[in-house]
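**Student:** Below are the sequence and a predicted model for it; my questions follow.
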Amino acid sequence: MPTFDLSNKAASGVPYYTPEQQPTAGTALGKSVPTLLKPYQMRGVELHNRFVVSPMCQYSADNGHLTDYHLVHVGQFALRGAGLIMLEATAVEARGRITPHDSGLWTDSQVAPLKRITDFVHSQGTKIGIELAHAGRKATTLAPWLSEVSKKQLATEDVGGWPDDVVAPSAIPLSKDYAQPKAMTIEEIKLLSKQFADAAVRAVKAGFDLIEIHSGHGYLINEFLSPLSNKRTDEYGGNFENRTKLLREVVTAVRGVIPADMPLWIRISATEWMEWNNEPSWDIHESIRLAKLLPDLGIDALDVSSGGNNAQQRIQFHPRYQTDLAGQIRAAVRKDGLDLTIAAVGAITETEMARSLVDDDNKAHADLVVAARQFLRDPEWVLRSAHDLGVNVKWPHQYERAQRSLDTKF
């Protein structure tokens, strides 16, 4: 009779017992597998499928420190098969938070709560990244559920805000509802690269598999990129080279302090949807120009979003309003023979749309599918999508009794 190891093997590399998930939940079983469920390699990190949980601010941290809430929030995606989980935007300095209750990584005491989360994610065989960020002129706002009730955006000092210490490339507020920012000095700009690098060192200590630098959605680096929010006349303003200088410096600083085999991403807003204004703005053409510079800077992946930098933006909504932007960038970098992973995000709610974005390498819009709200609505989206595609995938051991056969509807 064959012999079996019945020891219920423990997951390795974590400081407590939990059964090893081998293979990882969400891993396709069998040979006929769509691209969406195939592994993907970046430097020393392999994802077991192409599903990525997008960074999602939860506005629930304690002075930048994450709590058990975040362990449960992130853990649900690790249990249910996502290839990669991106932790929410995490500020590199206290005044770089969007709200007083954002995640932070500006001090060593914030490492341990993050390590608890990465340990759990790794115990399930899944990879996890962190998005390092600075909110710039969009800092010191209220959590969405509070602003909806109060009809106010600004978090004042009495609720933990810092409205008199908000910085931006130029002293231009996002709108009348936001703080009046101060234009950053050259010294402050130079310090920012060190703050990102210091946070990256802490992220490595916390056990993250990769790092993303947030350069979109109207936050500080995005504000420098845009000629609408950046009116500087020094080395950080004016032409494309100057407006991208801060981003290039931050990338160089971070790449210089993280392991060589750790992937480094950036997120951008491919357009700020201000083309209608007949003024120079950050658009798809400048995004393509930037994308072609990224591989030489040590960037492995470009996470393509849009908007967020101007209150007058006019978004042209349709089901692929953002993923088409990712497709344009991917086609341009591929045409030049550049090695840059493209991650697409935005209104991806259906399995067939997700499959079509990465299917057929020559015509694909992206290499990875990134979703936020869909995972909030349906944490089992990876398992459900596999079912929709008729593909058998591994479930977590403890949940296998709940798995339906492929010929049964969920």
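**Tutor:** Received the coordinates, thanks.

**Student:** all contacts plus neighbour counts: C-alpha atoms, from now on.
**Tutor:** Will do.

**Student:** residues near the closest residue to residue 37 other than its chain neighbours, how many?
**Tutor:** For residue 37, ignoring the flanking residues on the chain, the nearest one in space by CA to CA, 6 or more residues apart in numbering is residue 49 at 4.6 Å. Look at residue 49: counted by other CA atoms under 10 Å, it has 26 neighbours.

**Student:** Would you enumerate the residues in contact with the most centrally placed residue in the chain?
**Tutor:** Geometric centre of the chain, nearest residue: residue 55, 4.3 Å, by CA atoms, centre = their mean. By CA atoms under 8 Å, 6 or more residues apart in numbering, the contact set of residue 55 is 85-89, 130-131, 372.

**Student:** then this one, side by side with the first:
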Amino acid sequence: MSLFSPLTLRSITMRNRLWVAPMCQYEVVKQDGVPTEWHLVHLGSFARGGAGLVMTEATAVSPEGRISGEDTGIYTDEQRDAWSRIVDFIHAQGAPAGIQLAHAGRKGSRCREWLPDKGTRPVDAGGWRTVAPSEIPFEGYDTPIALDLAGIDAVVADFAAAARRAVEAGFDVVEVHAAHGYLIHQFLSPLSNRRTDAYGGSLDNRSRLLLRVIEAVREAIGPDRALFVRFSATDWADEGWSLDETAIVASAAHELGADLFDISTGGTLASPTIPLSPGYQVPFAAAIREATGAPVSAVGLITTSLLANEVIASGQADAVMMGRKLLRDPHFALRAALELGVDIDYWPKNYDRARTTLARW
């Protein structure tokens, strides 16, 4: 097993194990959730650049599920149809297309990342009241509304409807975002979930929303498409969500039809202490792989072809997700193949002379 060996999950074959991580773009200037030409070029460049799987940014399942007003969504047919054009281009470059379905919860209604305004965007400036498991704000944000049982049911229905639209748009992989301090992770973590009903307290209760969403999404996408779940394996806090809890819930999710776990960390706290180093999150992925017997992907400062290949060859993960490295070099997969001495047959013919030049120099 190596970085450039294919991987098949259900009916979907990824041509290699170097995949595009979901990366928010905050580029829907009309604030209608419809992906634009920016998203076509942004995501299409990774497919042209040889990635094994191209994953969208966190794509909202409802208007209030957006992180910012400039996020993409898949809660209308117009959004679905715009995504379909992007999926078609990704497929034309030989890569499967994946979509990450998300609800921001208490971390929603923010301004675009690079603007000076921080915290919750006011309603009169295009923002909205956010929801969460409990009335506990994220640091620097407004206090959210605690979801009642009808609201929780609506969230499950929104994920299912978004998954159906994803199938109609042609996506091959659907990922449920249960990480980085967004709504499902807010239910999982005792730091953000103080409920006393069937969705709070015990691990079984805190994981109930996620498992309901997985069941609903699996039913919506059918047996052929791959279903991923992104977890933060730790809150980096003693009293927070833990690796052991992630392993238990991931095992239950696997039994319900989740095919692969995309393992990251953090997001519940604004400023946790994290020991950053190349590949620092890979051990978390390896632990979930061992505990569940399911395939996993790893992320976190994996920036060289040698490190990416070692993660796969050593059996710590079945794929690596790259984000910022691919922003710097959308054709990194092509470069990595040359650096590792792997002959691949999906170099764009238009770029073929670059392959021979780089190999020589």
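**Tutor:** Nice, I can see it. Values in this document were obtained by computation on a predicted structure and should not be read as measured data.

**Student:** What TM-score do the two superposed chains give?
**Tutor:** Here the TM-score for the pair of chains, by TM-score structural alignment, normalised by the length of structure 2, is 0.96; 358 aligned residues with a CA RMSD of 1.3 Å.

**Student:** Could you check how far the residue nearest to the centre of structure 1 is from residue 74 of structure 1?
**Tutor:** 10 Å (CA to CA, to the nearest Å).

**Student:** list residues touching both of those two?
**Tutor:** With CA under 8 Å, 6+ apart, residue 55 of structure 1 and residue 74 have common neighbours 85, 87.

**Student:** Can you show me the helices along the stretch 1-150 of structure 2?
**Tutor:** Per DSSP state H, counting those that start in this stretch, the stretch 1-150 of structure 2 carries helices over the ranges 37-48, 77-92, 149-169.

**Student:** The last one packs against which elements?
**Tutor:** Same thing as helix 149-169 of structure 2. helix 77-92, strand 97-102, helix 208-221 (3 or more CA pairs under 8 Å, 6 or more residues apart in numbering; DSSP states H and E).

**Student:** same thing with the shortest one?
**Tutor:** Using 3+ CA pairs under 8 Å, 6+ apart, the elements in contact with helix 37-48 of structure 2 are strand 54-60, helix 77-92.

**Student:** same thing but at 6 Å, please
**Tutor:** helix 77-92 (3 or more CA pairs under 6 Å, 6 or more residues apart in numbering; DSSP states H and E).

**Student:** okay, and the helix it packs on goes to which residues in structure 1?
**Tutor:** Aligned by TM-score structural alignment, helix 77-92 of structure 2 falls on residues 108-123 of structure 1.

**Student:** Show me what counts as buried in the matching stretch.
**Tutor:** For stretch 108-123 of structure 1, burial by neighbour count (16 or more other CA atoms under 10 Å) applies to 110-123.

**Student:** Could you do stretch 286-294 of structure 1 as well?
**Tutor:** Residues of stretch 286-294 of structure 1 classed as buried: 287-288, 290-292, 294 (neighbour count, 16+ other CA under 10 Å).

**Student:** now, which of those residues lie within helices?
**Tutor:** In helices, defined here by DSSP state H, the members of the buried residues of stretch 286-294 of structure 1 are 287-288, 290-291, 294.

**Student:** Let me know the closest of the buried residues of stretch 108-123 of structure 1 to residue 401 of structure 1.
**Tutor:** Using CA to CA, residue 123 comes nearest to residue 401 of structure 1 of the buried residues of stretch 108-123 of structure 1, at 20.4 Å.

**Student:** returning to what we had before: and the two most separated of the buried residues of stretch 108-123 of structure 1?
**Tutor:** Across these (CA to CA), the longest gap, 20.8 Å, separates 110 and 123.

**Student:** Can I get the helices of the stretch 1-150 of structure 2 in TSV including distance to residue 280 of structure 2?
**Tutor:** Listed next are the helices of the stretch 1-150 of structure 2 as TSV, based on distance: least, CA to CA, whole Å:
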stretch	distance to residue 280 of structure 2
helix 37-48	24
helix 77-92	30
helix 149-169	31
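
**Student:** Quick one, which of those gets closest to residue 334 of structure 2.
**Tutor:** With respect to residue 334 of structure 2, and counting by CA to CA, the nearest of the helices of the stretch 1-150 of structure 2 is helix 37-48 at 9.3 Å.

**Student:** how about that closest one, aligned to which bit of structure 1?
**Tutor:** Alignment of helix 37-48 of structure 2 against structure 1: residues 68-79, by TM-score structural alignment.

**Student:** For that stretch, give me the average deviation versus structure 2.
**Tutor:** Compared with structure 2 after the fit, stretch 68-79 of structure 1 shows a mean deviation of 0.7 Å (mean CA distance after the TM-score superposition for structure 1).

**Student:** Translate residue 23 of structure 2 into the numbering of structure 1.
**Tutor:** Under the alignment (TM-score structural alignment), residue 23 of structure 2 maps onto residue 56 of structure 1.

**Student:** what sits against its match?
**Tutor:** Counting by CA atoms under 6 Å, 6 or more residues apart in numbering, residue 56 of structure 1 touches residue 88.

**Student:** hmm, try it at 10 Å
**Tutor:** Taking CA atoms under 10 Å, 6 or more residues apart in numbering as the contact definition, residue 56 of structure 1 lies against 74, 86-89, 131, 371-373, 376.

**Student:** No further queries at this time; thank you.
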